[in-house]
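>>> Got a predicted structure here, sequence first:
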Amino acid sequence: MIEPRNLQDLRDALSVKEEKKSLKHAINKRSSFLPFVTRGTERPKFKEGFDGVLGGFTRQISGMQLNQRLNNGELIKQMSMNVNVEDRDKQYLEQILSMFLLDNGGSLKVFHPYMFQYLPFSESVESKGEQEISRFLADVFIEGDNEFKGFFQNTHSDDLISKLVLTNLGGLEEKNTELKYRTKLNHITKIFKEDFRYLFSHEDYFKNHYALFLSYYYFFYITQITLKFSQKTKGDLYYNNEVFYTLDWEPTSKSRKGYAFGYQTIKDASKNLLIDINVLEHLNILFGVNNSQSYPELKATYENSSEEKQGVLKRMIREWMQEYRSILSLTNNSIDENLEYDELVMELFKSIQETYEKSTMQGPQSRYPLSIDEVGKKYFMKTRGSLGYMLNASQDLLLLMTALSLKDERKSLKQVFVELELRGLYFDKYSKEEIVALFDKLNLLDKKSDSGDAQYVKPIL
């Protein structure tokens, strides 16, 4: 609720000390939008893949926590003790269990969906970043929906060794957590849930593609919300911003949409991402809201308020900017009293931007959006010589998202591309021709239809 006391709440949140001319650029106090960190040591680099986040996300939606990492050697010995075999055969049983349970690197094999709960976070300081991403993904995509809680709790298996392993696993206990993040892009959350349900219903395919699925939706969401924030109140929260991918196996050039309207679009938008996060933090506190409202949502809240409340808010923003600029010794502390809401928001943005242009503040600003690059360069971007990085769709990603677009239906080629775009994958006409050729090669095209020569794509799963 818009109240004059909100200005003091903002001062308290930022630890303002007028006598010392100091404040802290604190974020995630009243509004939490992204799980990014400004400390490079805590930012996950995904050198060992997405398993840490995968395990954390799975436990998060199951309402569980892992008390301790599994000791694979002790686990195998414990299981062999629970099987009635001759002592001389114990070593052979343990060898069989080891081959079944562990991969060549000694890590746990995920042979059943239940096992995903046992994938641990990294043992480095990056585990803090992995935990935050896991919570973020569970909050924005699952939203505490109990339907998904039981997905990974079933331990049923017809295989005897699987039964032995699953019944001897321990270390999980229930954990209740409150939602910290709220989805700002409901259309992405809705389609994630639909795709997650379908993918989980195909167990073998799910086990092999779960990491790719979750990492892509993470990249999809964070890039879209970054683009929305860069557009301020004009950002449309109900539709995707177009960003173009090129296929892993095709050549490209500067004339392709993937060059001008791909990664570069995201990179440009992300340059001021930390400033946008700060602006939104300040505004959410001044508005007195607790549901992490974005620029368009705050604008709607403002427009739905009485004229009196609108006047109170504008006065608070003006007063805060004057105070902020004075504390940080920025030039020209006078703020035009006739500025309207949108103009005031932009002036607040410029004030914070001016602060971050100082040499002592440029580090956090440049580090904050690197979380986008870390997951992107690992899975969804590729260097193209002198063209630099471009958004990249591998064959695995394309076929996964095509399978999810189709589900159990045969759909027209045109509709498949529409479905891919709903999932954030935009392709120019050259890439589309390559995709049609791939579908044809894999015998996924059905050219027989009631409409003559129209092409349809057959379900993959």
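Cool, got the structure.
>>> drop to CA atoms for contacts and neighbour counts, all remaining ones
OK.
>>> and residue 225, how many neighbours?
Under the neighbour criterion other Cα atoms under 10 Å, residue 225 is assigned a count of 25.
>>> Which residues are in contact with it?
The contact partners of residue 225, by Cα atoms under 8 Å, 6 or more residues apart in numbering, come to 184, 185.
>>> Surely it is in a strand?
No: with DSSP: H, G, I helix; E, B strand; the rest coil as the criterion, residue 225 is assigned helix and is not in a strand.
>>> Let me see the ranges of the strands in this protein.
Using DSSP state E, the strands found in the chain span residues 64-66, 172-174, 246-247, 381-383, 389-393, 411-412, 445-446, 456-457.
>>> what does the first one contact?
Surrounding strand 64-66, the residues in contact under the criterion Cα under 8 Å, 6+ apart are 59, 117, 118, 120, 171, 172, 173, 174, 175, 176.
>>> Roughly how far does the residue nearest to the spatial centre of the chain sit from residue 53?
The structure's the chain has its C-alpha centroid closest to residue 218; by Cα atoms, centre = their mean the separation is 2.7 Å. When distance is defined by Cα to Cα, to the nearest Å, residue 218 is 10 Å away from residue 53.
>>> now residue 219
With Cα to Cα as the criterion, residue 219 and residue 53 are 13 Å apart.
>>> Also residue 357?
From residue 357 over to residue 53 (counting by Cα to Cα), the distance is 33 Å.
>>> between these two, which one's more packed in?
Neighbours were tallied for residue 357 and for residue 53 using other Cα under 10 Å; the higher tally belongs to residue 53 (28 against 12).
>>> what residues are up against the residue nearest to residue 114 when sequence neighbours are not counted?
Using Cα to Cα, 6 or more residues apart in numbering and skipping residues adjacent in sequence, the residue nearest residue 114 is residue 152, 4.8 Å away. Taking Cα under 8 Å, 6+ apart, we find residue 152 in contact with 58, 62, 113, 114, 116, 117.
>>> Of these - the most surrounded one?
Within the contacts of residue 152, neighbour counts (other Cα under 10 Å) peak at residue 58, which reaches 27 neighbours.
>>> Pretty sure that one sits against residue 116.
Yes: here residue 58 reaches residue 116: they are 6.5 Å apart, a contact under Cα atoms under 8 Å.
>>> Below is structure B, check it against A:
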Amino acid sequence: MYPIPEVLSLTSNNKPSSYIPVRNKGNDFAWDIITGLVLSHALRKQIKQYEFDQFRNDCKLLLQSKLIDSPNFWDVINRMYFTEESICKISPLFLLFKVQRQGEKKKDIGAANFRMSDLFSNLMGDLILKDELVQKHNFIEHEILTIFGNKLEKYDVDAAREQAYLPYLSHAFQSDLSFLAIRPQYLLQELTNLLKLYAFAYCSQLSLNIKDWKCEQPVSKPLYFILDTEKASSERTQPQRYGYRLLVDTFEQVFPVLSALENLQFDEYKCPLWQVYQDIINYADQDRLLTDINTYLEIFIVDRIGQTRLEQHQQAASTSEAFQQIIDLAIEQFKVSTSSRHEINGKYTRALKELCSDFIQSRGRSGQVLVLNQDQLMLLTNISIGNKDKLLMNDLMREFERRGFYLDKQSQQALVDFYERMGNVARMSDSGDAVYVRKTI
């Protein structure tokens, strides 16, 4: 049972939530650094105080000692692997160079990058990539990796600090990361793109689920895209009704609702809103808890909205009703235009929109729409098929939707045409109904 305190207390300011990676400022994400942080967490490995120039010099000394008959060959090796850090193309392990830890977190890694990597760490849960990205290398690459491997250290990840807000998306991410890990070259090529895909999926699905806290667990919510090669049309009901506009409207509620959640966190281990609600309505002493929440709400109204609003307020008759009032009032406080909170929430909304900008396009009279380009489609296709040889088209669409990406019938047909041009479609019946899609790797 989630711990309920004897008295609910109102914090002086709305706190940013760990369940969202953006803040009202300071959202400059460096995806190469984030990728390194995520990989370090997944492997439970790190590297400390080992500069790239020192690494290159160590490689030079070792390889020259083994290539005595060709002392000048080092110049070739240096150009091949160490010019502009081309070494990173050998193995994903070398991404750890970008996130070296020296005692405390290094300031130059950036708070925004740590926030984003924490999001993926929470999605990962207890997943560990144990195979250490084994792949084939030539003699020189093997020696270089050996030197680097000797500098790697294990580190223990702190115990989870929060329960997954979107368990279904967490399970999908763990599956997809494991799929890439047994294909190190593909992981090296696509890991950053996978993280960008899931950053969007998480923020969009969190937004769509943010007010559906009465459910026992969140589920994937419809959010419709079109292919970037398609023409947008205002007559397409699903992309218009359950697309860009719906998403942006829900962005406005994310920070207010999560700020209310922060006031309901009574332990170091954080829980999502839907879990807190379940614990509150199942709490043994409902009368005491209801009195406590009603008192809290009156203090909240006076402090955040005003005395006049308190005169219109009616006390809740149940903890469920009281919980609804907590959320409604949390949103209402940000609508007071004379308050700085209104401006701050606008910054959070814009930060979320900017984070999702890779999936947004302006299409003339149709306005802005959500789109998937060919690279995103191929990555989605490969991770959705996963370790299977092929998937029936309908099953593939279910896998897209499990990750938060929905296509209407028109876009699905355009996608089949795209697959046929790629040559990874097999039709198993004369009618063409049984369409199977194969991976491209």
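Yep, that arrived. Note that the structure is predicted; figures quoted are calculated from it, not measured.
>>> where's the residue nearest to residue 114 of structure 1 relative to residue 205 of structure 1, distance?
Relative to residue 205 of structure 1, residue 152 of structure 1 is positioned 15 Å away (Cα to Cα).
>>> For residue 55 of structure 2, grab the count of nearby residues.
Applying other Cα under 10 Å, we find 15 residues neighbouring residue 55 of structure 2.
>>> need the contact list for it.
Residues touching residue 55 of structure 2, when contacts are defined by Cα under 8 Å, 6+ apart, comprise 147, 148.
>>> when you align them, which residue in structure 1 goes with it?
For residue 55 of structure 2, the equivalent position in structure 1 is taken to be residue 75, counting by TM-score structural alignment.
>>> ok, that match to residue 88 of structure 1 distance?
With the distance defined as Cα to Cα, residue 75 of structure 1 ends up 19 Å from residue 88 of structure 1.
>>> Aligned against structure 1, show me the partner of residue 301 of structure 2.
Taking TM-score structural alignment as the criterion, the aligned counterpart of residue 301 of structure 2 in structure 1 is residue 325.
>>> Now do the contacts for its match.
Each residue near residue 325 of structure 1 by Cα under 8 Å, 6+ apart is listed here: 331, 332, 333, 351.
>>> coming back round to it: can you tell me which residue in structure 2 aligns to the residue nearest to the centre of structure 1?
Residue 218 of structure 1 maps onto residue 199 in structure 2 when the alignment is built from TM-score structural alignment.
>>> Same question for residue 191 of structure 1.
With TM-score structural alignment as the criterion, residue 191 of structure 1 matches residue 172.
>>> Next, count neighbours for its match.
A count of neighbours around residue 172 of structure 2, defined by other Cα under 10 Å, yields 19.
>>> quick one: what's aligned to residue 410 of structure 2 in structure 1?
Taking TM-score structural alignment for the superposition, residue 410 of structure 2 sits opposite residue 430 in structure 1.
>>> do you know how far that match is from residue 455 of structure 1?
The span separating residue 430 of structure 1 from residue 455 of structure 1 equals 17 Å under the rule Cα to Cα.
>>> now the contacts of residue 152 of structure 1 in JSON lines, with distance to residue 313 of structure 1?
Converted to JSON lines, the contacts of residue 152 of structure 1 look like this (distance: Cα to Cα, whole Å):
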{"residue": "58", "distance to residue 313 of structure 1": "42"}
{"residue": "62", "distance to residue 313 of structure 1": "42"}
{"residue": "113", "distance to residue 313 of structure 1": "51"}
{"residue": "114", "distance to residue 313 of structure 1": "50"}
{"residue": "116", "distance to residue 313 of structure 1": "48"}
{"residue": "117", "distance to residue 313 of structure 1": "46"}
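>>> quick one: the aligned partner of residue 418 of structure 1 in structure 2 and residue 404 of structure 2, what's the gap?
The equivalent of residue 418 of structure 1 in structure 2 is residue 398 (alignment by TM-score structural alignment). Distance of residue 398 of structure 2 to residue 404 of structure 2, computed by Cα to Cα: 10 Å.
>>> So for those two, which sits in the more crowded spot?
Neighbours were tallied for residue 398 of structure 2 and for residue 404 using other Cα under 10 Å; the higher tally belongs to residue 404 (22 against 14).
>>> Contact partners for the spatially closest residue to the match of residue 191 of structure 1 that is not a sequence neighbour?
Excluding its sequence neighbours, the residue lying closest to residue 172 of structure 2 (Cα to Cα, 6+ apart) is residue 403, at 6.7 Å. For residue 403 of structure 2, the contacting residues are 169, 172, 201, 220, by Cα under 8 Å, 6+ apart.
>>> The same query, at a cut-off of 10 Å, please.
Residues touching residue 403 of structure 2, when contacts are defined by Cα atoms under 10 Å, 6 or more residues apart in numbering, comprise 168-173, 197-198, 201-202, 205, 220-221, 380, 384, 397.
>>> Looking at those, which one is closest to residue 83 of structure 2?
Of all the contacts of residue 403 of structure 2, the one sitting nearest residue 83 of structure 2 is residue 197; the distance, using Cα to Cα, is 30.1 Å.
>>> what about the closest residue in space to the closest one that isn't next to it in sequence, neighbour count?
Ranked by Cα to Cα, 6+ apart and with sequence neighbours excluded, the top spatial neighbour of residue 197 of structure 2 is residue 376, at 7.7 Å. Neighbours of residue 376 of structure 2 under the rule other Cα under 10 Å: 18.
>>> Structure 1: which residue goes with residue 376 of structure 2?
Per TM-score structural alignment, the equivalent position to residue 376 of structure 2 in structure 1 is residue 397.
>>> how close does its match sit to residue 382 of structure 1?
Distance of residue 397 of structure 1 to residue 382 of structure 1, given as Cα to Cα: 14 Å.
>>> what touches both of the two?
If you check residue 397 of structure 1 and residue 382 against Cα under 10 Å, 6+ apart, the residues they both contact are 247, 248.
>>> and stretch 165-184 of structure 1, how far apart are its ends?
One end of stretch 165-184 of structure 1 to the other measures 41 Å (Cα to Cα).
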